[in-house]
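Chemist: show me the folded form of this:
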Amino acid sequence: MKSLKKRRRIQIILVAFVALALATGLIGYAMRDGINFFRSPSQVMAEPPSPSEVFRIGGLVEEGSLKKDGQGTIEFLVTDGGASVPVRFTGVLPDLFGENQGMVATGKYVNGVFQATEILAKHDENYMPKEVIDALKEQGVYEDPNQS
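Modeler: Model (predicted):
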């Protein structure tokens, strides 16, 4: 009688452990497409990612680099002060997107060009994405607009 209860407890613990492991695996599998790591242009140039890796890149749109064609494709350079990465995007840009403005793009780095699928721009004169500020601070080129 005593060994039957002990065996039942062990079975319940094993089933719970397997269920927990399965749930953790399913959550990880479901989230794999939703996780996009941020890289600065300097990091991309130092260690180019594989062409299949989706990630976010951010920095400032380099002055004089913005080129638009008639088919809706935009090409520009994004910089963090240490390196510049060419970006190509087809679609509609945010209204506040422009040269010397902060931006973050999601996409893939293929054949030396970042192929963006989404571009986000700052939304007021003081806002810049946290990742971009951190990358610019690392390079020593970030100036806080709130300091006099």
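Chemist: only C-alpha atoms for contact and neighbour calcs from this point on.
Modeler: Will do.
Chemist: not counting sequence-adjacent ones, nearest residue to residue 103?
Modeler: residue 121 (4.5 Å; CA to CA, 6 or more residues apart in numbering).
Chemist: and the one you found, how many neighbours does it have?
Modeler: A count of nearby residues for residue 121, using other CA atoms under 10 Å, gives 21.
Chemist: and it, how far is that from residue 9?
Modeler: Plainly put, residue 121 is 56 Å away from residue 9 if you go by CA to CA, to the nearest Å.
Chemist: relative to the whole chain's centre, how far out is the helix ranked longest in the chain?
Modeler: As assigned by DSSP state H, the longest helix anywhere in the chain is helix 2-31. Per CA atoms, centre = their mean, to the nearest Å, the displacement of helix 2-31 from the mean C-alpha position of its chain is 35 Å.
Chemist: for the spatially most central residue of the chain, helix, strand, or coil?
Modeler: The centroid of the chain falls nearest to residue 56 when counting by CA atoms, centre = their mean (2.3 Å). Secondary structure for residue 56, judged by DSSP: H, G, I helix; E, B strand; the rest coil, is strand.
Chemist: give the contact list for it.
Modeler: Residue 56 makes contact with 36-39, 104-107 under the criterion CA atoms under 8 Å, 6 or more residues apart in numbering.
Chemist: how about this one, so we can line them up?
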Amino acid sequence: MKPRHKKLVIIASAVTALGVASVLVLNAFQSNLVFFFSPSQVVAKEAPIGKSFRIGGLVTEGSVQREEGSTTVRFSVTDTVETIPVMYTGILPDLFREGKGIVAQGKISANGIFQADEVLAKHDENYMPPEAAEALEQAAKAQKASLIQ
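Modeler: Got it, this is the predicted structure:
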């Protein structure tokens, strides 16, 4: 084999290896990507069915129901326009309260209940997750616009 052909084989092998590595990295990145949706977006069917995503907003007052003898909790999350029922099995964060901001990660089931795998709560009096704060702000703007019309 001539030196010129050896160089071409090495270059082709390097390009192929780089392509395979790029495909594997992008595939891993896409499978771990989790999007955020507000309750209004979930009701509008913008959220993916059967895929994990995050939902955020305020825990609706009076909606928290704990199952007897279990760690399963049912509650509702609202962005002040729409409300989504959530079911979570596990230990809730200490700062989880009605009327406070949360972000939950999980999937929406066929019956419209969000099955949460993880629930995150705010960490002090002045903090709300940025996604949840933005969703609440947009919902308030939409509500004002509908009242004006």
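Chemist: what's the residue nearest to the centre of the first structure aligned with over in the second structure?
Modeler: In the second structure, the residue matched to residue 56 of the first structure (TM-score structural alignment) is residue 54.
Chemist: tell me how far that match lies from residue 66 of the second structure.
Modeler: 22 Å.
Chemist: check residue 107 of the second structure too.
Modeler: 20 Å.
Chemist: picking that back up, would you indicate which residues of the longest helix of the first structure are buried?
Modeler: Within helix 2-31 of the first structure, no residue qualifies as buried by neighbour count (16 or more other CA atoms under 10 Å).
Chemist: which SSE is immediately downstream of that helix?
Modeler: Using DSSP states H and E, the helix or strand that follows helix 2-31 of the first structure towards the C-terminus is strand 37-39.
Chemist: that following strand maps to which residues in the second structure?
Modeler: Under TM-score structural alignment, the match for strand 37-39 of the first structure is residues 35-37.
Chemist: contacts made by that stretch with the rest, please.
Modeler: Contacts for stretch 35-37 of the second structure (CA under 8 Å, 6+ apart): 46-47, 53-56, 131.
Chemist: and these, which is closest to residue 12 of the second structure?
Modeler: The shortest approach to residue 12 of the second structure among these belongs to residue 53, at 39.6 Å (CA to CA).
Chemist: residues in contact with that closest one?
Modeler: Going by CA under 8 Å, 6+ apart, residue 53 of the second structure touches 34-37, 47, 105-107.
Chemist: how about a cut-off of 6 Å?
Modeler: Contact analysis of residue 53 of the second structure by CA atoms under 6 Å, 6 or more residues apart in numbering lists 34-36, 105-106.
Chemist: neighbour count for these - can I get that in CSV?
Modeler: Below are those laid out as CSV (neighbours: other CA atoms under 10 Å):
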residue, neighbour count
34, 13
35, 13
36, 17
105, 21
106, 21
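Chemist: out of those residues, who's nearest residue 78 of the second structure?
Modeler: residue 36 (14.1 Å).
Chemist: which non-adjacent residue is nearest the closest one?
Modeler: Here the residue nearest residue 36 of the second structure, using CA to CA, 6+ apart, is residue 54, at 4.5 Å.
Chemist: now do that neighbour against residue 129 of the second structure, distance only.
Modeler: 12 Å.
Chemist: swap in residue 94 of the second structure?
Modeler: Distance of residue 94 of the second structure to residue 129 of the second structure, computed by CA to CA: 16 Å.
Chemist: repeat for residue 57 of the second structure
Modeler: Applying CA to CA to residue 57 of the second structure and residue 129 of the second structure gives a distance of 9 Å.
Chemist: one more: residue 119 of the second structure?
Modeler: Applying CA to CA to residue 119 of the second structure and residue 129 of the second structure gives a distance of 12 Å.
Chemist: cool, and residue 1 of the second structure?
Modeler: The spacing between residue 1 of the second structure and residue 129 of the second structure, counted by CA to CA, is 62 Å.
Chemist: ok, which stretches of the second structure are helices?
Modeler: 3-31, 39-43, 130-148.
Chemist: among the ones you listed, which comes closest to residue 115 of the second structure?
Modeler: Nearest of the helices of the second structure to residue 115 of the second structure, taken as CA to CA: helix 39-43 at 13.1 Å.
Chemist: mean per-residue distance, that closest one to the first structure?
Modeler: When the first structure is overlaid, helix 39-43 of the second structure sits 0.7 Å from its aligned residues on average, using mean CA distance after the TM-score superposition for the first structure.
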